[in-house]
Each structure stands twice: as structure tokens, then as C-alpha cells.
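> attaching a predicted model along with its sequence, questions to come.
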Amino acid sequence: MHTHSSSLLALACIAFAAPAAAQATFYENGNYQGRSMQANNPVPRFDRYGFNDRSSSVVVTGNRWEVCEDVNFQGNCVVLRPGRYPSLAAMGLNDRVSSARVVARSARVDDERYAPRPLPAQATFYERRDFAGQSFTTTGAIARFQRYGFNDRATSAVVIGERWEVCEDARYRGRCVVLRPGRYPTLATMGLNDRVSSARTVTQNNRIDDDRYAPEPVAIYDSRRRGGERLYEAEVTSARAVLATSGQRCWVEREQLGQQGNANVPAALAGALIGGILGHQVGGGTGKDIATVGGVIAGAALGANVGRDGQPVTQDVERCRDVPGGARPAFWDVSYTFRGQEHRMQMASAPGQRVTVNERGEPRQ
């Protein structure tokens, strides 16, 4: 995977006199990585710019854009609303975009022509590694985690929709790190384990230096059902548990001594959006073909524990326990066959005899 460039260097940058309000930036790799191509006006042939069948993610600003698998806006076409799309696989266009154009504001578009809505901007922080323990979910800036009883407690995180800046001091001060959308099983690699005190989204047009980014996350896989999409059942051919590594796990539990207040930060929809399906791969493809891993091991509980109004009296207690290898599966590696083609995916729990897929064999919740 190519290194992210703070200046979004384009392999081919299409500069037109059209307003910048209508713009689409296509990326070679998922999660907005690799080389990119920026367009402000219709592009009937991506091959003229060396970017045919190379797009894996896209950021759309201003107006809606129509992206098509054939030149001159032919073949399978999908309309993208403004937003960030970390993977085009969900709409069947990964490495298949050959043309794109702006959709007029007054144009009516049938619902079935739209791609799934972009994931909302949201961050969920967990008090233990691997998305375990109590959690705190927010869709807006949090200047003081202390107000919600979660100061210096975050040990892992899931970020969706937009980039988030997390800081060790209140009001976005002290050491700050930018998290791309994805799953971060531990914040220790960026020196922020049990040290996050504030967080906020980073706007799409805000340029970030490479050294401010956290290490690459495991990106989000969106397994939501698309509007009008027909679903099928596929036979599971094999399932194996990938065991967690052994070792001692320690964490700090904050024991509350005072009275809890009412939750005042809305728990968002991430549990429903990216629950138990962690990733998808078709056959024996290359690394670029592997759909990015996403979801949450405890997806159903995502957002269940949110911030609190008051400032209860608490004390920090460190606890440790030995976790032998094989104590529990980290995830399940599942193979299934659909219409004569083999697929693989990762799941948070053991599958049944069948799994739900769409007409392309992509897993659905």
C-alpha cells in the first residue's frame, strides 16, 4: 500500500474552471490511500489519465456524482451523495470505475441508483484492548472527556466516516494524533493508551502532515443492506477460529463512588451498521482485493455505554489477568461458495451453516 500523502498528490489531476464545490477525488487503494485523481468536471474516459479501473475509494464534495464501470457513462452506474466512501466494493465498483460526472442539482435520481449513504462521522472509545469493556460513543467534538466519566480511560477505538483528532489534554491540547476511519485494537502504539482527554472530527479539506497520523488502522467493512438489494443464502464450506495470542492483559478500571447521571451523548448506529462481519475477500485475490476489515467484536454493544452528565467521584484501579492463547477466538475465518465462486470473510462469532450475501456474493448483515 502506498504511503498517504498530506498533499493528496494525484497521479493525474484534472484541473478545470468549474467551481470546486462539485468535486470527486478517487483513490487507488481503500480508505483513501495510494495515488489519487481529482475531478471537477465530467470525465468520460479515466484511461486518458492513467486511472482506468483503479479506483478503490472516493471522497465526494458539493454535488452528487455518477460513477460508471464503462467509458462515456455506460454500463453499471451508481450515484454517490457527498461524503467519504472508504470502499467501492460495497457498490460493485472496486477497481472498475471508467467514467464519472456531476449530477445536476435539479436531476431526480431513483433510490435504487444511489450507493449506500456514506458512513456518519463517529468515534467509539473502549476502556480495554480489542474493543472490550465499557465504551463511549460520540458523533461530535468532546472538549473534556472528564465531563462524561471517560477521561484517560480509552484503550482502543473505532472511527467511522471521518478522521478524528484525539488529544491527551482537554480542549485539544497536548499531544494530539489523527485517526483515519478504521479499527484501532490498541492506542498504545501511538502513546495514547489511557491518556485521551478530548477528541474532534477533522474536516475533509483540512490538510494533515504525515507525522500527525496514527499507524494505519484496520479499515471499516460496511455490510449494510443496500436499498432494494436482493439477498441470498450461501453455504458455508469451512470455518476456523483464529485464536487470540497469549499473554497478560492489564487495564485501569475507574470505580465510581458517586451517583451516575443520565446519558447525554447519543449512542450512534455503528452497532447496526458494522456489527459482526469483519471483512470479505473473493477467492484467492491479492492484498488489494481483500475488503478492509471492519465492524466490532462486540458490535451489538457498540454505543451501549455513553457519556454521563455529572462528574461522579471515581478512583482508578489497575487490574491484570493472564490470557492464554486459545482462551477465545480473536475472529472466525469463514469460507463459503456462491454461484460457483469461493469467498472468504472474517466474522466476530462462529457462523451457522449458511450466510447471507447479495447477488455478488458480498456478505450482508
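Happy to help now that I have it. Residues are numbered from 1 along each chain as shown.

> can we go C-alpha only for contacts and neighbour counts from here?
Will do.

> any idea how far Y126 is from E253?
Separation of E253 from Y126 (Cα to Cα, to the nearest Å) stands at 11 Å.

> so between the two, which is more surrounded?
Y126 (26 against 17; other Cα atoms under 10 Å).

> which SSE is the closest residue to that one other than its chain neighbours in?
Nearest residue to Y126, sequence neighbours excluded (Cα to Cα, 6 or more residues apart in numbering): S135, at 4.4 Å. S135 belongs to strand 132-138 when assigned by DSSP states H and E.

> elements contacting that strand?
Packing partners of strand 132-138 (3 or more Cα pairs under 8 Å, 6 or more residues apart in numbering; DSSP states H and E): strand 122-128.

> I'd guessed Q281 sits against T337; true?
No: using Cα atoms under 8 Å, Q281 makes no contact with T337, being 11.8 Å away.

> can you get me a residue count around the closest residue in space to C68 that isn't next to it in sequence?
In space, C68 comes closest to C77 once its chain neighbours are excluded; the distance is 4.1 Å by Cα to Cα, 6+ apart. Other residues lying near C77 total 21 when counted by other Cα under 10 Å.

> end-to-end on stretch 322-337?
First residue to last in stretch 322-337 (Cα to Cα) measures 38 Å.

> and the longest strand along the chain, what does it pack against?
Across the chain, the longest stretch assigned as strand under DSSP state E is strand 232-243. Packing partners of strand 232-243 (3+ Cα pairs under 8 Å, 6+ apart): strand 329-338, strand 354-357.

> just want the angle from the strand holding S135 to strand 122-128.
150 degrees (axes from the mean of the first three to the mean of the last three Cα atoms, to 10 degrees).

> which residues of the stretch 151-300 of the chain fall in helices?
Using DSSP state H, counting those that start in this stretch, the helices of the stretch 151-300 of the chain run over 270-274.

> which parts of stretch 171-189 are buried?
Neighbour-count burial for stretch 171-189 flags 171-172, 176-187 (criterion: 16 or more other Cα atoms under 10 Å).

> same check, this time on stretch 338-347
For stretch 338-347, burial by neighbour count (16+ other Cα under 10 Å) applies to 338, 343-347.

> burial measure for A270, as a count.
By the measure other Cα under 10 Å, the count of residues near A270 is 24.

> okay, one more to line up with it:
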Amino acid sequence: MSSYLSKCHSCRVEKGCFMVYDRTNFMGNQYFMKRGEYADYMSMMGMSDCIRSCRMIPMHRGNYRMKIYERENFGGQSHEMMDDCDNIMSRYSMSNCMSCNVMDGHWLMYEQPNYRGKMMYMRPGEYRNFMNMGMSNMKFMSMRRIMDSYY
């Protein structure tokens, strides 16, 4: 982000997908932006005052795989996912997801069923707990793949 841009209330994504964050170093509340115009994204997304960091999401072609766990540090019930899930309680009888291992693809995880509430971008890697990413006490109830159609 440019240090000379003190305020920005609208933007246009011309190509690709991005995650924007309300804290520096890709921390805090996250918001997904795909191609399109955002006339007043601050009020639309409920952002505090501005974007503090931004990350481009690379396009992924291939399979999507993620293993979700009920507890931190890969504990409790687990399930491997290869497609979107709008409610882990109804699909897997899991009360929440508190850690995961993303093997393939890029995912968005949401704190509420039906892709609602706060979200977090997950790229391939192990996530033992979400507190390290600035999301204390965060539990996820739905998740979806970031597909080519978003680009």
C-alpha cells in the first residue's frame, strides 16, 4: 500500500482476486475482492477506517483439498474436503473448525454457516490455530474454494 494514500473509499478490481486487511502484515479482519467495482467498500464490508495491507490471490488450476479439524492443533473430529461446504454442522456434525491443513487450492473460511460473517483466506499450509493470524477465538462454520470463475 502506498504511504501517501491516506484515504480511499472506493476501488475497482480490474483483474484477479485480492484479500484486503484492516491491519498491517496481513492481520485482522479480511475481505475478499474479485473483479468488479466497489463504490463504497468501507461501509459495505464494515471496515474500521482503512485498508492496511493487501494480498493478491494467485489463480489455482487443479484439485482442491483441505482437512478440517474440530479443535486446535489438529485435534478432535476431522474431515477431508474437496468442495464447498455451506454448513459443517449439517454436513459433518462438527460444532466448529479450529484448525486445518490446506493441501491444494485456495479457500475462504467463514465464521457462520452459509458463507457469512468474518472470513479468512487460506492458502496451502498447516494452520494449527487461527490466533496467530490475528483471529483470536475464531471458529469456522462454512468454507468455499476460490475458483477460476472469480477471476
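Yep, that arrived. Bear in mind that the values here come from a model prediction, so they are computed numbers and not experimental data.

> so after superposing, what's the score?
Overlay of the two chains. TM-score (TM-score structural alignment, normalised by the length of the second structure): 0.53; 97 aligned residues with a Cα RMSD of 3.0 Å.

> TSV please, covering the helices and strands packed on strand 232-243 of the first structure and showing distance to D130 of the first structure.
As requested, these are arranged in TSV below (distance: least, Cα to Cα, whole Å):
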stretch	distance to D130 of the first structure
strand 329-338	9
strand 354-357	25
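
> what do we get in the second structure for R240 of the first structure?
When the second structure is aligned by TM-score structural alignment, R240 of the first structure is left unaligned.

> right, and R240 of the first structure touches W332 too?
Yes: under the criterion of Cα under 8 Å, R240 of the first structure makes contact with W332 at 5.6 Å.

> among those two, which residue is more densely surrounded?
Neighbour totals were compared for R240 of the first structure and W332, and W332 leads with 20 against 14 (other Cα under 10 Å).

> thinking again about what came up before, mind checking what the residue nearest to Y126 of the first structure lines up with in the second structure?
Counting by TM-score structural alignment, the partner of S135 of the first structure is S78.

> V236 of the first structure: which of the buried residues of stretch 171-189 of the first structure is nearest?
Using Cα to Cα, R183 comes nearest to V236 of the first structure of these, at 26.2 Å.

> for E111 of the second structure, see how far away the residue mapped onto that closest one from the second structure is.
Aligned against the second structure by TM-score structural alignment, R183 of the first structure finds its counterpart in E126. Using Cα to Cα, E126 of the second structure is found at 19 Å from E111 of the second structure.

> mutual contacts of Q281 and T337 of the first structure, please.
Each of H343 lies in contact with both Q281 of the first structure and T337 under the rule Cα atoms under 8 Å, 6 or more residues apart in numbering.

> more neighbours, the two?
Neighbour tally, Q281 of the first structure and T337, criterion other Cα under 10 Å: the higher count belongs to Q281, 23 against 19.

> tell me the counterpart of the more buried one in the second structure.
Structural alignment (TM-score structural alignment) places Q281 of the first structure against a gap in the second structure.

> for M81 of the second structure, which non-adjacent residue is spatially closest?
According to Cα to Cα, 6+ apart, the nearest residue to M81 of the second structure is M66 (5.2 Å).

> residues near the one you found, how many?
M66 of the second structure: 24 neighbours (other Cα under 10 Å).

> tell me the contacts of it?
M66 of the second structure sits next to 80-82, 100-104 when contact means Cα under 8 Å, 6+ apart.

> try it again at 10 Å.
For M66 of the second structure, the contacting residues are 79-83, 100-107, 122-126, 145, by Cα atoms under 10 Å, 6 or more residues apart in numbering.

> now for it: what does it line up with in the first structure?
M66 of the second structure maps onto A123 in the first structure when the alignment is built from TM-score structural alignment.

> from P185 of the first structure, how far out is its match?
For A123 of the first structure relative to P185 of the first structure (Cα to Cα), the value is 13 Å.

> what is in contact with those two at once?
With Cα under 10 Å, 6+ apart, A123 of the first structure and P185 have common neighbours 157-158.

> next, count neighbours for Y110 of the second structure.
If you count neighbours by other Cα under 10 Å, Y110 of the second structure ends up with 23.

> revised request: answer the last question for R207 of the first structure.
R207 of the first structure has 12 neighbouring residues, counting by other Cα under 10 Å.

> is it true that it touches S6?
Yes: counting by Cα atoms under 10 Å, R207 of the first structure does reach S6; the two are 6.0 Å apart.

> quickly list what's touching both of those two.
Counting by Cα under 10 Å, 6+ apart, nothing touches both R207 of the first structure and S6.

> before we move on, the earlier item: could you identify which of the helices and strands packed on strand 232-243 of the first structure is most buried?
strand 329-338 (a mean of 20; mean count of other Cα atoms under 10 Å).

> the second structure: matching residues for that one?
Going by TM-score structural alignment: strand 329-338 of the first structure matches no residues.

> what helices or strands is that strand leaning on?
Where contact means 3 or more Cα pairs under 10 Å, 6 or more residues apart in numbering; DSSP states H and E, strand 329-338 of the first structure is packed against strand 232-243, strand 277-282, strand 341-347, strand 354-357.

> do you know which of those strands lies nearest L11 of the first structure?
Nearest to L11 of the first structure among those is strand 277-282 (26.8 Å), distances taken as Cα to Cα.

> against which helices or strands is that closest one packed?
Against strand 277-282 of the first structure (3+ Cα pairs under 10 Å, 6+ apart) you get strand 329-338, strand 341-347.

> quick one: contacts for G75 of the second structure?
68-69, 97-100, 128.

> one step back: export the helices and strands packed on strand 329-338 of the first structure to a markdown table and tack on distance to M37 of the first structure?
Putting those into a markdown table (distance: least, Cα to Cα, whole Å) gives the following:
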| stretch | distance to M37 of the first structure |
| --- | --- |
| strand 232-243 | 36 |
| strand 277-282 | 25 |
| strand 341-347 | 30 |
| strand 354-357 | 32 |
